[in-house]
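Visitor: output the structure for:
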Amino acid sequence: MYTIPGHHHISMITKDAKLNNHFYQKVLGLRRVKKTVNQDDPSMYHLFYGDLTGSAGTELSFFEMPIVGSTIRGTNAITQIGLLVPSYESLGFWKQRFESLDVKHGDITTYAGRDALHFEDSEGLRMILINNNDEEVPEQWMGWEGSIIEQQHRILGMGTVEITVRHLDRLAKTLKDMFGYVEVAYSDQEAIYQSVAGQPFGEIVIKQQEGPSEKPGRGSIHHLAIRVKNEEELRYWDSVVKERGFHSSGIVERFYFQSLYFRESNGILFEIATDGPGFTADSTVEELGKQLDLPPFLEERRAEIEANLTPLD
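Guide: Now for the predicted structure:
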């Protein structure tokens, strides 16, 4: 049986790609590793930020939708994203930085048993910096030396992801029984699961909340992608998803990785994505994110696509 080695990426909605581009590069110090378009709707940007190469588990991904409205928060949604930083001292550094740059944030507190600092981006996306206590991270994560943030405080990659649902038990059963996540804590109102025991880079916090479903808008989270190594493993999970009675998209070729999509019983959209071939499939490491990259099937439409996009740099 295959296991899930952690998060792959997480995808959000932005109303303004320029604003988004500034925040994640110039405030958080992440590398823009891919400037491309939504393969299902090439009229919109699809931007990826992460480590040196956008390694699986470090990728924050955004679809630009200029006409999108505000998010109306509610249940049955992915509600917060954890980002790992090296130490408790790093949380102090970031709190001071957020204060100087007028970034909305809270005080240093705890979350899922770790020191944490809650903050929001310029569109209200809720995130949490989480103390990794200088523990090991996945071996493929590689720091980007071009970051404006000094090495000892740089964001390492994705940590705990929070999902809020009406029926906690249904999502818990999917994570535990279908994917083999380890149960760390469980109550009627909150549960914690880890794809790798003891590690936050594959951790999911489930919160139970009644009420209306969230109405997505700018700063909302579209889906969470979890990791598999290769196409063979992806085909295995495709069969498991179908056997459990969920509708699978089937395997979709995304050029930088292969994926499948399904919604669990509360309607949360999950993607299962392969580690490779990665963002260097059409770019050198040095040139990652500098120009508009298109998958081969869209290359013949480059002139049309570029004409409809607002330049970012």
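Visitor: CA only for contacts and neighbour counts going forward, please
Guide: Fine.
Visitor: dump the residue contacts of Phe63.
Guide: Neighbour list for Phe63: 11-14, 38, 44-47 [criterion: Cα atoms under 8 Å, 6 or more residues apart in numbering].
Visitor: make sure it is indeed in a strand.
Guide: Yes: with DSSP: H, G, I helix; E, B strand; the rest coil as the criterion, Phe63 is located in a strand.
Visitor: so Asn266: helix, strand or coil?
Guide: Asn266 - assigned by three-state DSSP - is coil.
Visitor: tell me how far it lies from Pro66.
Guide: Going from Asn266 to Pro66 by Cα to Cα, to the nearest Å gives 28 Å.
Visitor: got a list of contacts for the helix or strand Val205 falls within?
Guide: Applying DSSP states H and E as the criterion places Val205 in strand 203-208. Strand 203-208 has contacts (Cα under 8 Å, 6+ apart) with 6, 112, 159-168, 171-172, 188-196.
Visitor: to compare against the first, here's the next sequence to fold:
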Amino acid sequence: MKGHHHISMLTKNGKQNNHFYQNILGLKRVKKSVNQDDPSMYHLFYGDEVGSPGLDLTFFEIPIAGKTKRGTNAITQIGLLVRDYDSLLYWQKRFENLNVKHSEITNYMGQHALFFEDHEGLRMVLLNSEVAEVPAWQPVSTSEVPKEHQIFAMGTVEITVRYLNHTVNLLKDLFGFAVVEQGSDFVRLQHMEGLRTGEIVVKELEAPKEKPGRGSIHHLALRVNDQDELMVWNEKLINYGLTTSGIVDRFYFQSIYARDKNGILFELATDGPGFTVDSTVEELGQKLDLPPFLEGQRETIEANLEPLD
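Guide: Down below sits the predicted model:
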């Protein structure tokens, strides 16, 4: 395991989503594609300049999506890392100026934090990483957010479940996460001790199951090196007693999907070949990119999609 790969959400409106994540959060739209299982809807990806694994926030556009009814057995919050405390001050002022719902700077799991929500109520938190150097990240050249304050990675992802041990045991016993903190109703785990880029907090909540809608989180993807490793993980998941999708070729990476006993959907995804397999860095996210098996349907697919720009 190499930490977080990407995380996928639902949005009702691609245009509004595009505005928030590019123009407010300062990320780059690195891929404009479609849901490969239902090409009638957009699948939008936002990240750094080249779409590096570990930051990508992805969204399926579902125009009929209703309001999320929050509850348990769901991924409920996304942590995003910034360089230092000055960056949190920058973002607090930016959110005030742009009327983004946010908290005061506070503390979360031992880090200075700024909680906020997007326009659809998706819960996120900016976290002070306190790092001098940011590895494997390329700043967005077109962002109005200064390089030193840009979001550079996913941090702590929060999962809320009815049965704490079901999810904690999967992360610990199978995926190799280590417990770094434990309370009466939560467990904090890291894929490598001291690294926030693979941190997960599992919280216990006895409540009705969340009803997903706009601004809800669909799944969390964790990083593996390549397809050979993915095949090993597929066997491990099956031997653990879970049903898997088998290896699915997403063209930009290969994946396996499996739900834990609380119903949380995890994806394991390879680092490569990446988003530049069919685009230059400069072209990323500008045109509608389709995997080869959908290319023959391009005319029909494009006719059913509303332009974003």
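Visitor: mind checking the TM-score on these two?
Guide: Here the TM-score for the pair of chains, by TM-score structural alignment, normalised by the length of structure 2, is 0.99; 309 aligned residues with a Cα RMSD of 0.8 Å.
Visitor: strands along the stretch 151-300 of structure 2, start to end?
Guide: 153-161, 178-182, 186-190, 199-204, 217-224, 248-249, 253-259, 265-273 (DSSP state E, counting those that start in this stretch).
Visitor: the fourth one corresponds to what range in structure 1?
Guide: Per TM-score structural alignment, the counterpart of strand 199-204 of structure 2 in structure 1 is residues 203-208.
Visitor: if we can go back for a sec, what's the closest of the strands of the stretch 151-300 of structure 2 to Glu130 of structure 2?
Guide: Ranking the strands of the stretch 151-300 of structure 2 by proximity to Glu130 of structure 2 (Cα to Cα) places strand 153-161 first, at 12.4 Å.
Visitor: does anything pack onto the closest one? Which helices or strands?
Guide: Strand 153-161 of structure 2 is packed against strand 74-82, strand 199-204, with contacts defined by 3 or more Cα pairs under 8 Å, 6 or more residues apart in numbering; DSSP states H and E.
Visitor: that strand against structure 1, how far on average?
Guide: Comparison of strand 153-161 of structure 2 with structure 1 after fitting gives an average deviation of 0.5 Å (mean Cα distance after the TM-score superposition for structure 1).
Visitor: what's the mean distance for the strand holding Val205 of structure 1 versus structure 2?
Guide: Mean deviation of strand 203-208 of structure 1 relative to structure 2 after superposition (mean Cα distance after the TM-score superposition for structure 1): 0.4 Å.
Visitor: list of residues touching stretch 184-196 of structure 2?
Guide: Outside stretch 184-196 of structure 2, the residues touching it (Cα under 8 Å, 6+ apart) are 1-3, 129, 155-156, 164, 168, 171-172, 175-182, 198-205.
Visitor: please apply the same query to stretch 280-295 of structure 2.
Guide: 28-34, 36, 45, 49-50, 250-251, 275-276, 278, 298.
Visitor: tell me which of the residues you listed fall in helices.
Guide: Using DSSP state H, Arg298 are the members of those that sit in helices.
Visitor: filter the contacts of stretch 280-295 of structure 2 down to the buried ones.
Guide: 28-34, 36, 45, 49-50, 251, 275-276 (16 or more other Cα atoms under 10 Å).
Visitor: lovely, talk soon.
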